[in-house]
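In: task: produce atomic coordinates for the following.
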Amino acid sequence: MTDRHNAFLSDMAEATRLTQSGRLGEATALIQRRLGVPGRSPDGASPADASAGPHAVPRLEGPAARLGTEAAAATAHEALIPERLRENIDQMMQGLRTLAPSLRGLVGGGLHAPKPGGLEPEGVETEGGQFVERSFSNAAGARDYKLFIPSPRSGPRPLLVMLHGCTQSPDDFAAGTRMNALAEEEGIYVVYPRQSSRANAQRCWNWFEPGDQGREMGEAGIVAGLVRAICTEHPIDRSRIYIAGLSAGGAAAANIARAYPDLFAGLGVHSGLAAGCARDLPSALSAMRVGAPGAAEPGGAAGFGAGSVTQNLRVPTIVFHGEGDGTVHPRNADAVLAQAGIDALTPRRERGSSGRHSYTRTRYADETGRVQVEAWSVQGAGHAWLGGSPEGSYTDPSGPDASRAMLDFFLGHSLPGGRG
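Out: Predicted structure coming up:
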């Protein structure tokens, strides 16, 4: 069976799952992309998005974005389909419902109904690892996610949470960061929560919403609950759970690490912002444009209370930021570092180059000499995952390997006693 055929079957299986879940707009859009319907680019972007490339600027949407419904999306998608093609798609969708059991066997996973209040049924682990789609829900809310399951190893394994940026998806983010390949080498589980377009029209994590920043609240509570649920289903070393993200995902990761320092042994923020640096859309846009107020001044941030950008998280932290980032001002990296408590640590800087980029790497050690914080400032780099693959969006293949550096940093840290 060819790769192209496999990809087609995989897309059709996903369309079936979306249809069975009542998500007709998303199913229709997926079929349109597979059939190359005019009016949409091959990657599913609308004409308004067609110019978006690997270094395009993700759009930030506020609470108003939540007013969009999937019913409206379905209507918009159907308007792009010629009448004859619509009839063919209707027939195809009916056929997909019939073929669902066979497709499940061909592509594996992704077609199960979620268990109420928890994880979906687990697939069978195979040699070389799996990348499976699942769903999770708790009192804070619900999200779909994809889980990379490494090939079997002895003993409990680490878990890494990866939060994608705006407009991205778990598959896109996994492809762009190449994290699954590295995780297979190390025997690490990687979970990619999927932001819902219902929660944010551009699929940005709502890092600037107070209701999504705190412990057992909103998106922070969903991700923490998802992690705990995975720990009950898989052999996870609870002392080695880490979280990282890009852009809006990086800011959300910082929020979640701040809320759950007893759950996460390490934080990675790539082109993101500090925890609690914004409490609404205007303050979010301001932080992105010029940096959060008081970012480099301990105790100098005003108006954020316990969510201040200078609150010391004391979670081991690694930061990547391009000095040419025009979407999230590089000054925000200083705010993340301030939260990590670098004032009490001893810095050691080194300079290097990778591809067309030079960089400064600064490691901050405690009194025992152990590195607690690491910062990469990359000259000439924009708003993109450094050292990433062009197979994903918002990546810069020419630069230091952020994925490898983050894993190396994370694996040097663990929580005492495996708490969480």
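In: make it CA atoms for all contacts and neighbour counts henceforth
Out: Will do.
In: show me what the host helix or strand of residue 75 is packed up against.
Out: Here residue 75 sits within helix 70-78, counting by DSSP states H and E. Helices and strands touching helix 70-78, by 3 or more Cα pairs under 8 Å, 6 or more residues apart in numbering; DSSP states H and E, are helix 24-35.
In: just how off-centre is the helix ranked longest in the chain within its chain?
Out: Of all the segments of type helix in the chain, defined by DSSP state H, the longest one is helix 83-107. Centroid separation between helix 83-107 and its chain, computed with Cα atoms, centre = their mean, to the nearest Å, is 30 Å.
In: let's see this one next to it:
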Amino acid sequence: MRKATDSLMKKGPVDTTAIVQEAMKHATAFQRPASPPAPGAPPMRDINPPPGATAANEAEPVREHTAPPHTAHHKAHHKAHQAAPDHAAANVVPDMLANLQRTMESVREQFGGLGAGVGQDATPWPGTFTSGSYTNEAGTRDYKLYVPSTLTDAPAALVVMLHGCTQNPDDFAHGTQMNALAEELGCLVVYPAQSQAANASRCWNWFSETDQQRDRGEPSIIAGITRDVMARHPVDADQVFVAGLSAGGAMATIMGTLYPDLYAAVGVHSGLPFAAAKDLPSALAAMQGDFRRSQAPGRTVPIIVFHGDRDTTVHPANGDAVVAQGSVRGARSTAEPGQVPNGHAYTRTVHHHDDGSVHAEHWLIHGAGHAWSGGNARGSYTDDKGPDASREMMRFFRTQR
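Out: The predicted structure follows:
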């Protein structure tokens, strides 16, 4: 893919055709699913389609009724258009993406929540779900904050939830049902919203090197939103957590890696390891299991990972790599099989430090695709046949005090 890009710059699209075709042949070699592909893995796009992409090359849109308005920030808009160096690249790369897209598509009917979106009759939660906005030198992002009716004056936990591509805070809140858990547990939940000015598919830019650095790019904005909520509400600084799905899961990994002083634990659903890619070609490869091996800098934080073993959008090997990135030499692990009644079987692997404390949990969900396990069909990209990822994440978080 990099060779094709170089050819585009020097020779143009005609001479590049053969190179792209050869690259796509090799791309299929990266698809090594642990099990045969299953129906239900949605065509979620974890990367920004280049300018000029046709409708046929775009991910299927999520129906949105409650999406907050987005303000286009000049710098973010400029960054989004730097992805394609010239018009020729914008024409050829979408064809490459379309080829990859066809390998990810499958029937939706198996899981009721895939692509369903939020309905207008969605039941409101008893707390308040309000809109906010945060701006720093890297840009502006909107967010939604849920304050449960059960919140007391005592410092509470805060969970930062990062949505996947094509999603928005309302959609993600309904799909994960994290606000319902907030009512039960008396914690705050904030949902940063990616801007279409920064990414056409509203994906967090996990594959951009700028957005893999502390106090730079999107990590600085998400950390800023976190601190802003902490300053405005009674939050226990030792109980601040971050979690996400797909592109949001990859960004959650980045946040936990760069800000171990801010986040006590991380939840990653169908995501990727830290610095798995640095540009568009390596992002495509990483999603199919051929990612950069990077050692997480500094201190690692406890992490819980969920991944379907039939995920054809983000290869399950990424889940293994997320756990391995934070592992210490000589750590012990125990595997426990389980079964959801009338649902998926799964294997839960718990990784322990030498002192017996848990530093990671890895839930491999058998037969599941690219969707939030145990999610509600009112939100997109959910699979109600899996173990309840939201509840298990909160259980894990509450043990990391």
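In: can you give me the TM-score here?
Out: After superposition, the two chains reach a TM-score of 0.70 (TM-score structural alignment, normalised by the length of the second structure), with 294 aligned residues with a Cα RMSD of 2.2 Å.
In: what's next to the helix holding residue 75 of the first structure, contact-wise?
Out: Contacts with helix 70-78 of the first structure, where a contact means Cα atoms under 8 Å, 6 or more residues apart in numbering, come from 23, 24, 25, 26, 28, 29, 86, 198.
In: and the furthest pair within those?
Out: Greatest spatial distance in the contacts of helix 70-78 of the first structure: 86 and 198, 24.9 Å, computed using Cα to Cα.
In: can you give me the helices for the first structure?
Out: Remark: helices assigned in the first structure by DSSP H are 3-20, 24-35, 70-78, 83-107, 170-177, 179-186, 218-233, 248-259, 281-290, 331-339, 402-410.
In: so the first one aligns onto which residues of the second structure?
Out: Counting by TM-score structural alignment, helix 3-20 of the first structure pairs with no residue of the second structure.
In: please identify the buried residues of that helix?
Out: Neighbour-count burial for helix 3-20 of the first structure flags 9, 10, 11, 12, 13, 14, 15, 16, 17, 18, 19, 20 (criterion: 16 or more other Cα atoms under 10 Å).
In: save these as CSV, and put in distance to residue 358 of the first structure too.
Out: Shown next, in CSV, are these (distance: Cα to Cα, whole Å):
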residue, distance to residue 358 of the first structure
9, 43
10, 40
11, 40
12, 44
13, 44
14, 41
15, 44
16, 47
17, 45
18, 44
19, 48
20, 49
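In: and which of those is nearest residue 97 of the first structure?
Out: Distance to residue 97 of the first structure, by Cα to Cα, is smallest for residue 16 among those, at 6.2 Å.
In: what's the neighbour count on residue 190 of the second structure?
Out: Look at residue 190 of the second structure: counted by other Cα atoms under 10 Å, it has 26 neighbours.
In: if I look at it, how far off is residue 160 of the second structure?
Out: Using Cα to Cα, to the nearest Å, residue 190 of the second structure is found at 5 Å from residue 160 of the second structure.
In: returning to that earlier point: as CSV, the contacts of helix 70-78 of the first structure with neighbour count and distance to residue 390 of the first structure would be great.
Out: Shown next, in CSV, are the contacts of helix 70-78 of the first structure (neighbours: other Cα atoms under 10 Å; distance: Cα to Cα, whole Å):
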residue, neighbour count, distance to residue 390 of the first structure
23, 17, 29
24, 22, 30
25, 21, 28
26, 20, 25
28, 24, 26
29, 22, 23
86, 16, 33
198, 14, 28
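In: want to throw these into JSON lines with distance to residue 397 of the first structure?
Out: Shown next, in JSON lines, are the contacts of helix 70-78 of the first structure (distance: Cα to Cα, whole Å):
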{"residue": "23", "distance to residue 397 of the first structure": "35"}
{"residue": "24", "distance to residue 397 of the first structure": "36"}
{"residue": "25", "distance to residue 397 of the first structure": "33"}
{"residue": "26", "distance to residue 397 of the first structure": "30"}
{"residue": "28", "distance to residue 397 of the first structure": "33"}
{"residue": "29", "distance to residue 397 of the first structure": "29"}
{"residue": "86", "distance to residue 397 of the first structure": "39"}
{"residue": "198", "distance to residue 397 of the first structure": "32"}
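In: winner for burial among the helices of the first structure?
Out: Ranked by mean neighbour count under mean count of other Cα atoms under 10 Å, the helices of the first structure are led by helix 248-259, which reaches a mean of 30.
In: now that helix on the second structure. Mean distance?
Out: For helix 248-259 of the first structure, the mean deviation from the second structure after alignment is 0.7 Å (mean Cα distance after the TM-score superposition for the first structure).
In: pull the distance from that helix to the chain's centre.
Out: 10 Å.
In: got it, and stretch 196-209 of the second structure?
Out: Per Cα atoms, centre = their mean, the centroid offset for stretch 196-209 of the second structure relative to its chain is 11 Å.
In: next: stretch 255-266 of the second structure.
Out: Distance, centroid of stretch 255-266 of the second structure to centroid of chain: 16 Å (Cα atoms, centre = their mean).
In: got a list of what the closest residue to residue 314 of the second structure other than its chain neighbours touches?
Out: Among residues not flanking residue 314 of the second structure along the chain, residue 287 sits closest, at 4.5 Å (Cα to Cα, 6 or more residues apart in numbering). Contacts for residue 287 of the second structure were tallied using Cα under 8 Å, 6+ apart; they are 272, 313, 314, 315, 318.
In: counterpart of the last one in the first structure?
Out: Aligned counterpart of residue 318 of the second structure in the first structure: residue 332 (TM-score structural alignment).
In: which residues touch its match?
Out: Counted by Cα under 8 Å, 6+ apart, residue 332 of the first structure has contacts 272, 273, 274, 287, 288, 291, 292, 295.
In: ok, now which ones touch residue 164 of the second structure?
Out: Residues in contact with residue 164 of the second structure (Cα under 8 Å, 6+ apart) are 46, 202, 203, 204, 244, 245, 246, 247, 248, 249.
In: looking for the alignment partner of it in the first structure.
Out: Match for residue 164 of the second structure (TM-score structural alignment): residue 165.
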